[in-house]
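Novice: Dropping a prediction and its sequence here:
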Amino acid sequence: MTTGEYAQIGQVAERTELSLKTIRHYDEVDLVQPSARSAGGFRLYTDTDVERLLTIRRMKPLGFTLAEMKQLLDCLDILDNPASNAEQRANADTYLLECRNKTHDSADRLRRHLAYAEEFTALLTTHTTAPGR
């Protein structure tokens, strides 16, 4: 997509690796709404909308709730808006720091779980008698 172009939900699902159902749900709960609708009522998304969905996709496996995701997206909007006041920016910065800390802790936990899975895979491999497995 180039600036000013819209993508339909199927294209967005392909780009973001999110299901149509998930993208629709995010619209229904006001997390990420499409920027436009076609004459037939189909959801149309911009590159900015897709970036918001990608941000959510990154947050989901780290244990963020929908409310936390919404708050983070709101904070990013505040920081991207030159008209935001100093207090809004300070609050947004504080929340982003909290999110960064949570992300770090969650990523550490996921790395540990991955190491356990790899250990278990190796154990199973040593006990597998069928060739090629």
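Specialist: Okay, I see it.
Novice: Only C-alpha atoms from now on, for both contacts and neighbour counts.
Specialist: Noted.
Novice: measure the closest residue to Ser35 other than its chain neighbours to Leu76 for me?
Specialist: Excluding its sequence neighbours, the residue lying closest to Ser35 (CA to CA, 6 or more residues apart in numbering) is Tyr45, at 5.5 Å. From Tyr45 across to Leu76, the span is 18 Å (CA to CA, to the nearest Å).
Novice: Which of the two has more residues huddled nearby?
Specialist: Between Tyr45 and Leu76, counted using other CA atoms under 10 Å, the more crowded position is Tyr45 (22 against 17).
Novice: Isn't that one up against Ala36?
Specialist: Yes - using CA atoms under 8 Å, Tyr45 makes contact with Ala36 at a distance of 6.7 Å.
Novice: Assumed Gly40 was part of a strand.
Specialist: No - counting by DSSP: H, G, I helix; E, B strand; the rest coil, Gly40 is not found in a strand; it is coil.
Novice: Does anything pack onto the helix or strand hosting Tyr95? Which helices or strands?
Specialist: Using DSSP states H and E, Tyr95 sits in helix 86-126. Counting contacts by 3 or more CA pairs under 8 Å, 6 or more residues apart in numbering; DSSP states H and E, helix 86-126 is packed against helix 66-80.
Novice: and the comparison structure, right after this:
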Amino acid sequence: MRVEISVRRERDPTVTTNSSTSSSDTAASTPPTPAQGAVMHIGEVAARTELSLRSLRHWEEVGLLKPSGRTDGGFRLYTAADVEKILVIRRMKPLGFTLDEMKAAMTDIETLADAGADAAARDSARARLSATQQDAVVRRQKLVVQLAMADEFLDLISDRPV
């Protein structure tokens, strides 16, 4: 026997979410869905991701990441999925990727996660991400070399009398 349960969720009038419109549009849409989980304000997200409020705001301004919604008062609301995207961006940052490179990688990741994306788009995204991964390996190796040099420097100055 199959039993279906329907849960009706009332719209929270204090929450609006982003649609595919630009940040200058003022049209409100539906709140984050239950599948997106609880929402967090920017301060909680900053604490969880160890990023500054300024970085999160800047990433929104340049189109790198949009919060899932806003309160009627304009406060940003983030979901767990948003935090995961932020963590991907944060991991790319020390490797020296530009904002445009990070945007492209995030777009490709979203394309691969989109079940509705056509095969050609998915193949292109997969190829670009593979190239990004190879680039990241090279960038990481350069950081390893720099870290070794820093360790050598610390050893040199620690052997000297002060």
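Specialist: Good, I have the coordinates. Keep in mind it's a predicted model, so treat the numbers as computed, not measured.
Novice: Can you give me the TM-score here?
Specialist: Superposed pair, TM-score by TM-score structural alignment, normalised by the length of the first structure: 0.92. Supporting alignment: 128 aligned residues with a CA RMSD of 1.2 Å.
Novice: Under the alignment, what does the residue nearest to Ser35 of the first structure map to in the second structure?
Specialist: Here Tyr45 of the first structure is matched to Tyr78 in the second structure, going by TM-score structural alignment.
Novice: and if you look at Glu118 of the first structure?
Specialist: With TM-score structural alignment as the criterion, Glu118 of the first structure matches Asp151.
Novice: what's the burial count for that match?
Specialist: What Asp151 of the second structure shows, counting by other CA under 10 Å, is a neighbour count of 11.
Novice: same thing with Tyr116 of the first structure?
Specialist: Tyr116 of the first structure, neighbours per other CA under 10 Å, totals 12.
Novice: What residues in the second structure pair up with stretch 95-103 of the first structure?
Specialist: Under TM-score structural alignment, the match for stretch 95-103 of the first structure is residues 128-136.
Novice: centre of the chain versus the matching stretch, how much separation?
Specialist: Taking CA atoms, centre = their mean, to the nearest Å, one finds stretch 128-136 of the second structure lying 17 Å from the centre of the chain it belongs to.
Novice: Measure the mean distance from that stretch to the first structure post-superposition.
Specialist: Superposing on the first structure and averaging over aligned pairs (mean CA distance after the TM-score superposition for the first structure), stretch 128-136 of the second structure comes out at 0.6 Å.
Novice: His58 of the second structure and His41 of the second structure, how far apart?
Specialist: 16 Å.
Novice: okay, these two: which has more neighbours?
Specialist: Neighbours were counted for His58 of the second structure and for His41 using other CA under 10 Å; His41 has more, 16 against 13.
Novice: what residue of the first structure matches up with that one?
Specialist: Under the alignment (TM-score structural alignment), His41 of the second structure maps onto Gln8.
Novice: Once you drop chain neighbours, what's closest to its match?
Specialist: Leu44 (4.9 Å).
Novice: neighbours around the one you found, how many?
Specialist: Other residues close to Leu44 of the first structure by other CA under 10 Å number 20.
Novice: Is Glu14 of the first structure part of a helix or strand, or is it coil?
Specialist: helix.
Novice: and for stretch 116-123 of the second structure, what are the contacting residues?
Specialist: If you take CA atoms under 8 Å, 6 or more residues apart in numbering as the criterion, stretch 116-123 of the second structure is touched by 111-112.
Novice: Cys52 of the first structure: neighbour count?
Specialist: I think there's a mix-up here, since residue 52 of the first structure is Arg and not Cys. If you count neighbours by other CA under 10 Å, Arg52 of the first structure ends up with 19.
Novice: now the helix or strand hosting it against helix 66-80, angle please.
Specialist: Using DSSP H and E, the element containing Arg52 of the first structure is helix 47-59. Per axes from the mean of the first three to the mean of the last three CA atoms, to 10 degrees, the angle that helix 47-59 of the first structure makes with helix 66-80 is 130 degrees.
Novice: Helix 47-59 of the first structure against the second structure, how far on average?
Specialist: Averaged out, helix 47-59 of the first structure is 0.6 Å away (mean CA distance after the TM-score superposition for the first structure).
Novice: No further queries at this time; thank you.
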